[in-house]
Structure formats: C-alpha cells, structure tokens
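**Student:** can't give you the sequence, but here's the structure:
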C-alpha cells in the first residue's frame, strides 16, 4: 500500500504561494495577449457577429475545444475528484450524470438549435412565436441561469485561492473575487466571443492535458492496474483508525445518497437535463459556419469531455489511496481540495502550482463565457428585439452589450463576495434546476412539436422558472439543516434539496397545457422551422416573420 507523505495540515495552503501566484500571473498575461491579438482584426461592418459569435469563423476542431472549455467547469474538476475520493461509487454518479447530460444536449438540441438560431437561445424559442413576450421570457431565464452560475464560479475562485495562497481573511478573498470579475470583464470587452473562445480553447487543452498526466502518473504507481488502484483506496481507508474496516464502502452504491433516494433522483434529473438548457453552452454552436462543422465540433467535444470524466474516476480514487480523506478533511475546502492535494502528493510544489493555474484558468474561461452569453441575451433579445422592435443600430446594440458586461461583472463581484462562505452547491443546483425546468421544455417543444404555441412557451418558461426558485427557497438547501445556506433558520417545507423532480414536469406540463388551450395558428412558420432545424437551410439568416 502507498502511504501519503502529507501530514495533517495546520496551515491554510499547499505548496509555495509565490510559485502559485507566478503561475496564475503567467496564464493571465499569456491569455490576455492572445485575446488582444485575435480581436485586432474585428471590423465595424461585422461587429455584432464578431462580438456574439466570433463571426462564426471557427472550425469544428476549434469549437470542439471551446465547447469542452465551456462545459468543464471548476465544479467538474475539483468537485467530482473530491466526491470520488470521499464517497467512491456515489462520487462516480456525478461524472456519469455530467457526461450523459452532454450526450442529451448533443443528440436532442445542439444541431437543430444551431440551424434555427443566430445569436441566442431566444432566437429559437421565439422563431414561430410572438417575438416580444417570448424573447423577454427567454432572456429573463437566461440572465438568471447565467447569474447564479456566475456566483458559484466566483465563490469557487475565492475558496480555491484561499487554499493555494494561504489566504484566510475575508478581505483578501474579496480581493481575489474582485480580480476574477475584472479579468472576466476585460476578456469579454476586449475580445468578445472570439477572444473568449480562444481562452476556452487554451483552458480545455491545459485542463485535459493536466488531468491525463496526473491520471497516467497515478496509474503508474499502481502498475497500470485499475483494480490495484481501487484496492489501494480501500486499504488506505481501512488503515485509518477512525475508518478501520469501512474501506469496502467506497464500492457500495447509495452510501452518500441512500438516506434520500428520491432526492438523488431529483438531483440526477437536474444534472442530466439541465446541461441541455444551459445557454452559455448552447451559444457555442453559433460560432461555426456550417452544420457540418457543428457536427465535427460535437465529435471533438465528445472525445475531450468523455476522456475528462473517465480520468476524474482515476484521480478521485488516487486521492483516496495516496492522500486519504483524513488529510483532505483538514484543508480549507475539504473535498474540493482533493485534486490539489493529489497534485502536491505526486509532483510537489511545481505540479501543484500548474494544476492550481489550470483550475484558476477553468474559472476564468467559464465566467467569461457566462458573461458574454448574458450580455448578448440582454442586448440582442431585450434591447434590440423588445425595446427597439428589431431595428436597433448594430453598433449601438454591441455598445449596449458591452455596458451590460460591466453591470454583470459588478453584480457578480458583489454576489460572489456575499456568497463566498455560502453553500456553492446550492447556487449550482439552482442554475441547473432553472435550466432544466424553464429552458429545456420550451427548447424541445419548439424544435419537435408543431402544436407548440406562444402561450405554451410563456407558461412553460415562467412556470418552470417560478416553481424551481420557489421550491429551492423552501428546501433544506436554504434552511433547516446544518449544511443549509441559512443554518440558523428553518422555513423549509419542501423535502428535497433539488426541485427538478417536481419543477421539470411542471415546465413540460404547462408548455403542453398553454399550447392546447391557445387558438393561435402558427402552422406555416412551424413547417419552416422544421425544415431549417433539420437541414440547416438559411441557418443564421434573418427570421422571416
């Protein structure tokens, strides 16, 4: 059995903070240089397209890398490795859930959405509906999903740097969160979608490479035998006095979620279906010029994302075998520190600094993608199509989008500071629950049901949105438990942490009910949408009604 060289940590960081800061700074400088270079060729004539979609000039390989960069968040890297290290089999369920979610998004949504839309998700939802009310509803949903996901990433940034730089006081964590927000604003304002895409491509390469290198290293220490690795994790748990004889529990299902199987089903539903409604991921398909390149980008993304989630299993069991839960438990962030602790165990200060830089890059890339999605939704959907009846000057629209980025950046900094000590899982679950409950029913109905009407779309979006938020507010995720967002209060009456089991069916039911009760006739436009979504004819062109 391999024994950890880590001793129980009395300090608040791993490795050398100076080296960690140097790696962070090197990444920021390098990526900012690339953003400035790639954005220098933007023309005023195509400024709107450049800002929202990078001019749709990325090929399938590049967009596949960027999709992986957008989809693989810090929660995937740090959270899943920690979950596997702590709970074994149950932790793997997160990997499976995220991977299956990506396949659902690809098979049901990605290409038809790209063929039918132009800049935002609302382009698709309003294609055959009354433009203003549906665009407003879709934009509100997009902004809420993006904002809560932003809060989770910003709060995660504060926790990550607290571990790696030895930052324990509130002021310095606030400085770190503010820095992330400022960098996010700079990436988007300088580079638009083109610059953001390059940041995501670089991040994806670094993240997948780092995970593969660490996985090979862990497997080499166990003779490239997965059974030996798993047995090493079991033996380590059994060797610790407090957990002696409990190692086999790593291979038993429902060890973590067994007390509330219905709650786990609800969480799984949110993870699997929520990704197909995440607007910042779906928007990536507007950055390729043809349906063929969209399919090619899907192939690249599948390979990268599938590889990543397979490797998280190895890293999680590696952290359990080589570091041990008892050591990870004594670090700030606990389970979220497992990946960093494993890197330190394998390669010392230098590897830790590199992996920390990759995790920081992951946060920067995801928040930049979220910011540009939210700004595009407000400027294109609300300002142009609702307030200006679709007749806004393109340059003024982009200017509004840029101002929106500043507002979103400021709000995310304030929210991140307020949420840094709160339950980040609550924020992520809210984003996924809203996406699965409000966005996905309308997307699927719009693409696949000719009988879908404006009233159904509005009922589905607002009903799914309201039910998800209300149920989470009155759930144990917010109050009534030690792990709640407000542990000192108890106003929870809904028994599940995640509302998807109720709110997703509500979204689908209201979409159907509102449509069958409406006498609207949009048959002609429905036929046009079906042809365009399946063939890509005139994809990205102007909406004809």
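**Tutor:** Thanks, I have the structure now. These figures come from a predicted structure and were not determined experimentally.
**Student:** alpha carbons only for contacts and neighbour counts from here, please
**Tutor:** Noted.
**Student:** can you give me the helices in the stretch 151-300 of the chain?
**Tutor:** 170-221, 226-239, 261-274, 279-282, 291-322 (DSSP state H, counting those that start in this stretch).
**Student:** so which of those helices is the most packed in?
**Tutor:** Highest mean neighbour count among these (mean count of other C-alpha atoms under 10 Å): helix 279-282, with a mean of 25.
**Student:** can you name every helix or strand that it contacts?
**Tutor:** Judged by 3 or more C-alpha pairs under 8 Å, 6 or more residues apart in numbering; DSSP states H and E, the packing partners of helix 279-282 are helix 60-71, helix 131-165, helix 338-376.
**Student:** with distance to residue 342 as new columns, can the helices of the stretch 151-300 of the chain be given to me in CSV?
**Tutor:** Output for the helices of the stretch 151-300 of the chain, formatted as CSV (distance: least, C-alpha to C-alpha, whole Å):
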stretch, distance to residue 342
helix 170-221, 9
helix 226-239, 13
helix 261-274, 26
helix 279-282, 29
helix 291-322, 5
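**Student:** against that first model, consider the following:
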C-alpha cells in the first residue's frame, strides 16, 4: 500500500486504526471479566447457565455467524464477481430458514452442552463421543482458518504491513486475545462479546450503506450502473457465471457450494452449542427469529457495500491491495468516509474476527473437555472444576493451532474458506444427527461410519482438490497433485456420509434400543428432561 490508495483518497492512518481497535478490545475484555465472576460450574462455563433470553441469544447467534466471511469475504466476492458473490448470502439465509428452524429446537431439547450429547444419547457413549469430539475439533479448526486469514489480510491493509512475517505476528496477536476471551469469560463472557459485536456490525453496515446511497442520489439503479461501468465484467456483473463460469465443472462446483452452505449450517457445533444458553424451547425458537432478522438486514447491506466497492474502488485496486478480495469493504470505507470511517470499519472487522474465533475456540475446548475428558476418560464422574480446567488448557492448544493454520491460509478468500468448513460440518454431523433423531433402527456402528466416513472423504477430497494445489490461488504454490476437480467437496462427501451411516447401520452387530429412541423422541419434541 502506498501513502495513498487512490488519487484524492486520504492516507491510511495505522495509529488511528490501532487505537480504535484497542478501545474495542479494552471494553470487551472488561465486559468479559465482569461476566466471568459467576463462572462457578460447567453449566456456567459451557452454557452461561442457560440464562440468556431469546432476543439476547438471537443477536449473539447473528454475531457468532456474521464472521469475517460475511463482512469481508462476501463484500469482496460481490465487488469482484457480482451475482455469484451474493450467492453466499442467499445460501446462508436459506440455510437458517430451512435447517435451524426445523431441527435446532430438537437438538436443544435433546442435548445439554455439545453435539456429542445428542449423538450419544441412545448409542454407546465412549466411541460416539470420541467421534463427535473429533468432528467438532476439525470443523472448528477449518472455520478458524477463515477468520485468521481475514485477520491477516485486514492487518496488512490497516497497518501497512506487507511482509508475511509481520502479518504472521499480528495473526498471532489476534489469536492470543481470542484465547484470553475464552479463558476468562467462558460462554457468558463470549456471548456478551457477540452481542456487542453484532450490534456494532449492524450499525456499521447500515452507516456505510446510507453513505453509499447518498453518493448516488439514494438510487440503487445509479449505484448498479456505476458498478457495471467500472467493473471488467460490465453488465455481466449482474448475471450468473462471474465466478463459476458456465462450463460443466464450474457448474458442478457451484452446486457443491450451494449444497454445503444450505446443509452445513445446521451441523456447525459452535452454533448448535449456543442454543443451550436459553432456558427452554420457546426461547430457542425466538433466538432463530432474531438471528434471521439481524442477518437479513446485514446481508442486504453487504449487497450494497459490494456493488458500492465495485463502483467506487474498482476490481483492479481491490485485487492489488494487501488482502485481495477481503480488502473491498475497508477500501470502500476509505473512499467514502476517509480515515475515520476506515478506522471504525476496521475495528468492526477486527471485532468480528475476534468474537467468532472466541466462540469457535470455546466450542472446541468444551467438546474435548466434556465429551473426551469427562465422559470417556472419567466415565462421567469428572470433578466440574477439573473439567473446566481441561477446557481452558484445550482452548490454548486450539488457539495455537488456529494461529498456525491462519498463517498458512493467509491471502485466501475467507468466504470460500468458510464454505469448506460448512462442507466438513455437513459431511460429518448432518447425516448422523438426522438419523439419530428420526431413524429408529440407527445404531452405534452407523453413527461411527457416518461421522468418520464423511470426515475422511471430505478431507481427502479437499487435499487433492484445486484448493491445495494446481491453481494460481492454491495454498501450495508451484506443485500440482490434485485429481478431484471441484473446489468444494460437498456434492460428493455429504451423500457419501449418508450412505456410510445407512450401510453401517445394517453392517453393525450393535442393535438399536427402542426404549432409548422413544425417550429421545419425546424429549426432542417436548423438552421434558432437558
């Protein structure tokens, strides 16, 4: 980045950006510390004592979900690819309406803290909890890669750090703050951070949207015309094919992406875990309604922000900036409101990354401590204080892994990386959750085959896909060992997981327990005993 990003645009001010971000961190750390004074049990640490209302949890849910992919990745994808970029927003919204409205309440009624509680309800506890914890850790790490990659690109843009080493240091700093949130605040503190972050994110999105409309005479048509005029795609910016093209392989890639987005949401452990923070099923349903409303407003804003970046910043400047596509929203803030607005938007983006990664870290650590340590090693007889201590140690380990992964993934489009996490989630958890809830014959062998079969298939296909090698934007440069043509494996790995669960059920010697299935059915529908 030069002293100015474009003619007539004020110089970026790293000091102001850092001060605004530091102010947010200071305020949220204070809130986390105050909330942590009541973390006296595993229920407090994992589920905030189920003390939040549906409205509070819904806003926190939107904060947990509106990640760097939503704010940076989708805005950049729309600015560069137009119509195809907005498909991410559509996929996310459809996923909330279809999946979580249908099964979130059932899962909340059945489990207690983690996905493993639901999957192991009528199965053999130890092997199923181990499988559930494995899938949760892998999904969380994939999702963290996206957030850390967003952190690297954003820091490069804001602090004028071009070198990979400098960006790696700042990714490490973001990771350490995120771990601090989890260690100190648990679910209660993390939830309040999510609420604050979601409120600020919505206000910032609305603010920049109003500024944009003002520049174009409050006419969306004028904005679209300016975007088409400046974009290399021209009028094709508003047509399908800007990103995925029109060939057979790219069409399949789009179908695979859409399948992963729509089906993966209901399988994300960090979102499912948040439904345990409300006291009953009614508040759970209210949570989804509030979350959908918040996200609908925000995604409409990202549509305007994306096309606004195409019109005022331009694809060439976005691609040339540190962070690539992920720089579209901050660059637009600089063009529209100068250094001050850039500082505000930057702080919001940083807050987004910190809050989401904190939620992911808490979920991963809770799954290991609750499913593996307490229920496998200690056979359900762990001391609550020891369990929380193990969760905190796990949070540190997961945080370090996320930092290393973020350094490797730095520069990738964060919305694309999140789509991979969705594919992993849908390939491991979706089939087993649905089978457990609705198939009476489903047994332990089917659960294990479904989880491990889908997970292995998804990871193998990603490893040998253009994501890792063979493309100019692959993670590994200069080497080509890919044989799977699709960038998102969902089209193959998700059905394969269902097939593995089905075949495993009939191949396994373990028999389903009709009494436990009846108990699970009553509990999932009524909440009795939850």
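**Tutor:** It's in. What you see is a predicted model, and the numbers here were worked out from it, not measured in a lab.
**Student:** TM-score for this pair?
**Tutor:** The TM-score (TM-score structural alignment, normalised by the length of the second structure) is 0.95; 523 aligned residues with a C-alpha RMSD of 1.9 Å.
**Student:** can I get the helices and strands packed on helix 279-282 of the first structure in JSON lines with distance to residue 500 of the first structure?
**Tutor:** As requested, these are arranged in JSON lines below (distance: least, C-alpha to C-alpha, whole Å):
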{"stretch": "helix 60-71", "distance to residue 500 of the first structure": "20"}
{"stretch": "helix 131-165", "distance to residue 500 of the first structure": "14"}
{"stretch": "helix 338-376", "distance to residue 500 of the first structure": "22"}
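**Student:** of those helices, which is nearest residue 39 of the first structure?
**Tutor:** Of all those, the one in closest proximity to residue 39 of the first structure, counting by C-alpha to C-alpha, is helix 338-376 (14.7 Å).
**Student:** how far off helix 291-322 does the closest one point, in degrees?
**Tutor:** Note on geometry: by axes from the mean of the first three to the mean of the last three C-alpha atoms, to 10 degrees, helix 338-376 of the first structure and helix 291-322 are set 150 degrees apart in direction.
**Student:** can you check which part of the second structure helix 338-376 of the first structure sits on?
**Tutor:** With TM-score structural alignment applied, helix 338-376 of the first structure matches the range 328-366 in the second structure.
**Student:** quick one: map residue 286 of the first structure onto the second structure.
**Tutor:** Checking TM-score structural alignment: residue 286 of the first structure goes with residue 276.
**Student:** now residue 449 of the first structure
**Tutor:** If you follow residue 449 of the first structure across to the second structure using TM-score structural alignment, you land on residue 439.
**Student:** again, but for residue 154 of the first structure
**Tutor:** By TM-score structural alignment, residue 154 of the first structure lines up with residue 148 in the second structure.
**Student:** residues contacting that match?
**Tutor:** Residue 148 of the second structure makes contact with 171, 175, 353, 402-403, 405-407, 409-410, according to C-alpha atoms under 8 Å, 6 or more residues apart in numbering.
**Student:** same question, residue 331 of the first structure
**Tutor:** Residue 331 of the first structure neighbours (C-alpha under 8 Å, 6+ apart): 9, 12-13, 163, 337.
**Student:** again with residue 303 of the second structure
**Tutor:** The neighbours of residue 303 of the second structure, taking C-alpha under 8 Å, 6+ apart as the test, are 75, 78, 86.
**Student:** same deal with residue 9 of the second structure?
**Tutor:** Shown in contact with residue 9 of the second structure (C-alpha under 8 Å, 6+ apart): 334-335, 338.
**Student:** ok, 10 Å please
**Tutor:** Residues in contact with residue 9 of the second structure (C-alpha atoms under 10 Å, 6 or more residues apart in numbering) are 3, 331, 334-339.
**Student:** of all these, which comes closest to residue 384 of the second structure?
**Tutor:** Of all the contacts of residue 9 of the second structure, residue 384 of the second structure sits closest to residue 331, with 47.7 Å by C-alpha to C-alpha.
**Student:** which residue packs closest to that closest one, ignoring adjacent ones?
**Tutor:** Nearest residue to residue 331 of the second structure, sequence neighbours excluded (C-alpha to C-alpha, 6 or more residues apart in numbering): residue 313, at 6.9 Å.
**Student:** great, nothing more from me.
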